[in-house]
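[1] Predicted model, plus sequence, below.
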Amino acid sequence: MRSALSKSTIYILLAIGAVFMLLPFVWMLSTSLKAPNEVMAMPPVWIPSELNWDNFTEALAVAPFDRYFVNSLIVTVISTIGELVTTILAAYAFSRINFFGKNIIFAVLLGTMMVPGEVLLIPNFVTLSNLGWIDTYQALIVPWTASVFAIFLLRQFFLGVPKELSFAAKVDGCSEFRFLWYVMVPLAKPALITVALLKIINSWNAFLWPLIVTNSQELRTLPVGLSAFTTEAGIKYELLMAASTMVVVPMLILFFIMQKYIIAGVARSGLKG
């Protein structure tokens, strides 16, 4: 009886938490379909009296969102591929190859995770400015082609692979790279999918860094492009929410389709509880 009561309490608390998490998305979708006079109405209007689908077409006409979409897609795809390459190579080196100072270097890398990202904005901006990369695709992509967390996640997965596999491969004359590509990478598929999905979501939703390193409209990404709805006369919330919905929905669909791979990847890499 006590066990059933505790489980019921947990489920109720989780359900309440889920409702609070979903409220902003429900409000965003509701506002995207409202008329201007209903956006700031008091008491709040949750269900629009009339569905204004024209808000979406008007939002697309305010700014060149087709260009923003292409930029976001380019940055997301290339940075994700780059992170996967660096993560696979680094994780394999830290888990399978013995070299001088390996544990110290890995500890230093983990230590960098405790440094807030905002602290690194100015040094990174100065470095890219000296390279002449400001307002280029390089500035949007290159700094984000490696992730310490992704390396740590994949390293934990590689450590769980029996060493007998590598011994048997070396007996058969298999090189380190061939063993990595044909044995370790297929085995690490759940963890790699997890790394890729997390990277895609973070890159697609990135706002602060693209805002800082881009000056021209041609290089803006979707989150930065949402600022087009802020004018001197105020914010057009119904159009802003319509554009935000178009930005968020693809990532929500991707997450719900692939969430089982995220759970499997985290569970098998040893990051439990």
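    Alright, I've got the coordinates.
[2] only C-alpha atoms for contact and neighbour calcs from this point on.
    Will do.
[3] For Trp27, which non-adjacent residue is closest in space?
    Trp46 (7.0 Å; Cα to Cα, 6 or more residues apart in numbering).
[4] this is the comparison structure:
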Amino acid sequence: MDTKHTNPLLLAIAYTVLIVGSLWMLLPLVWMTSAAFKPMSEIIQVPPTWIPKHFTLDNIKQVFEQLPFARYFLNSVITTTVIVFSVLLTSAMAGYGFSKFNFPGKKILFFLILSSLMIPFQVRMIPLYQMAQKMDIINSYLGVVFPWLFDAMGVFMMNQFMLTIPKELIEAARIDGASEIGIFFKIVLPQMGSAISALAIFTFSWSWEEFLWPLIITNSDRVRTLPVGLQYFSEQYGVNIHWQMAGAFVAILPVLIMFFILQKQFVEGIALTGMKG
């Protein structure tokens, strides 16, 4: 926004609306965090308190004692890590191919990849389950992750970013005798830190929170992920709001930590991936 030629009143209104909207969106997160460290008696009291008067860690302790919550957490860490690394690698390689090479059917293939974004997951769910059944990977880590190992949006983001990398740089490396694999890993990837960070946050966030597919493909605690575990937890302990808030707080904590660590690269990546079409 160009603030030099903007009416000060309009600028003040815009900032006020943004601040109020941001605070309104943060209220559920603040309440959840506060309730996670309160006893039940304080949660239900009127008027409510935002800062715990009787701070306790017993809620989080109970979450890990009542259900195999640590196992759910570990399963989410394993599956999300695999998905993030797979999406980053395949998206970067595909983006490199589409942005820096010309081959027959390039535009059609790119269009088909992007068009897959218009197909809801609910439409693909039954064929995916049938594939998992035939491959005998139901109730396994591979079964949880295999629909998400490749991401069309990731390919688009990497393609947009790589269009900003000068072709002359790659051509110079080829003249010097560098292989395409060497160019990709030693020249292209080191320049993609911002875009990769942005894609990593996006992928980590939705894969960590994915609920429907793990619910369908798993049938034991051995491979159930955290969102599914939270659902079972809420069904069994629905009246214990303080335990539910503690479980939700533990579940969302990794996403918040990752965002705060990579927020600078995330903002830069969002800006850079939209610079060139």
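    Yep, that arrived. The structure presented is a predicted model; accordingly, all values stated were derived computationally and were not measured.
[5] Could you tell me how far the residue nearest to Trp27 of structure 1 is located from Ser32 of structure 1?
    Going from Trp46 of structure 1 to Ser32 of structure 1 by Cα to Cα, to the nearest Å gives 11 Å.
[6] Quick check on the two: which one has the bigger neighbour count.
    Comparing Trp46 of structure 1 with Ser32 by neighbour count (other Cα atoms under 10 Å), the higher total belongs to Ser32, at 29 against 15.
[7] and Pro48 of structure 1, how many residues sit next to it?
    With other Cα under 10 Å as criterion, Pro48 of structure 1 counts 15.
[8] likewise Leu159 of structure 1?
    Using other Cα under 10 Å: Leu159 of structure 1 sits among 16 other residues.
[9] What is the aligned counterpart of Ala172 of structure 2 in structure 1?
    Correspondence of Ala172 of structure 2 to structure 1, assessed by TM-score structural alignment: Ala168.
[10] The stretch 151-273 of structure 1: helices as residue ranges?
    163-171, 176-179, 185-187, 189-205, 208-213, 222-225, 237-268 (DSSP state H, counting those that start in this stretch).
[11] any idea how far the spatially most central residue of structure 2 is from Met192 of structure 2?
    Central residue of structure 2 (Cα atoms, centre = their mean): Ser205, 2.0 Å from the mean position. Remark: distance between Ser205 of structure 2 and Met192 of structure 2 (Cα to Cα) = 20 Å.
[12] Equivalent analysis for Pro104 of structure 2, please.
    Look at Pro104 of structure 2 and Met192 of structure 2: by Cα to Cα, they are 27 Å apart.
[13] Equivalent analysis for Ile83 of structure 2, please.
    On the measure of Cα to Cα, Ile83 of structure 2 and Met192 of structure 2 end up 19 Å apart.
[14] between those two, who's got more neighbours?
    Counted by other Cα under 10 Å, Ile83 of structure 2 and Met192 do not tie: Ile83 has more neighbours, with 24 against 17.
[15] Could you tell me which residues make contact with the alignment partner in structure 1 of that one?
    Aligned counterpart of Ile83 of structure 2 in structure 1: Ser79 (TM-score structural alignment). Residues in contact with Ser79 of structure 1 (Cα atoms under 8 Å, 6 or more residues apart in numbering) are Ile141, Val142, Trp144, Thr145, Ser203.
[16] ok, now which ones touch the second one?
    Each residue near Val142 of structure 1 by Cα under 8 Å, 6+ apart is listed here: Ser79.
[17] Tell me how many other residues surround the residue opposite Ile261 of structure 2 in structure 1 once aligned.
    Alignment note: Ile261 of structure 2 maps to Ile257 in structure 1; criterion TM-score structural alignment. Using other Cα under 10 Å, Ile257 of structure 1 is surrounded by 10 other residues.
[18] Confirm that the residue nearest to Trp27 of structure 1 lies within a strand, as I assumed.
    No: per DSSP: H, G, I helix; E, B strand; the rest coil, Trp46 of structure 1 lies outside any strand segment and is coil.
[19] Can you give me the separation between it and Ile235 of structure 1?
    19 Å.
[20] Phe106 of structure 1 too?
    Phe106 of structure 1 sits 47 Å away from Ile235 of structure 1 when distances are taken as Cα to Cα.
[21] Likewise for Glu218 of structure 1?
    From Glu218 of structure 1 to Ile235 of structure 1 the distance is 23 Å (Cα to Cα).
[22] so who does the closest residue in space to Phe255 of structure 1 that isn't next to it in sequence touch?
    Leaving aside its chain neighbours, Phe255 of structure 1 sits nearest to Leu197 (7.7 Å; criterion: Cα to Cα, 6+ apart). Applying Cα under 8 Å, 6+ apart to Leu197 of structure 1 gives the contacts Phe255, Met258, Ile262.
[23] What is the aligned counterpart of Leu197 of structure 1 in structure 2?
    In structure 2, the residue matched to Leu197 of structure 1 (TM-score structural alignment) is Ile201.
[24] Also Ser30 of structure 1?
    So Ser30 of structure 1 corresponds to Ser34, using TM-score structural alignment.
[25] now do Gly101 of structure 1
    So Gly101 of structure 1 corresponds to Gly105, using TM-score structural alignment.
[26] residues of stretch 247-267 of structure 1 that come out buried?
    Buried residues in stretch 247-267 of structure 1, defined by neighbour count with 16 or more other Cα atoms under 10 Å: Val247, Val248, Met251, Phe255, Tyr261, Ile262, Gly265, Val266.
[27] Looks to me like Asp135 of structure 1 is in a strand.
    No: secondary structure of Asp135 of structure 1 (three-state DSSP): coil, not part of a strand.
[28] so stretch 221-230 of structure 2 matches what in structure 1?
    Counting by TM-score structural alignment, stretch 221-230 of structure 2 corresponds to 217-226 in structure 1.
[29] ok, and what's touching the matching stretch?
    In contact with stretch 217-226 of structure 1 (Cα under 8 Å, 6+ apart) are residues 63, 65, 67-69, 71-72, 135-137, 204-207, 210-211, 214, 240, 243-244, 247.
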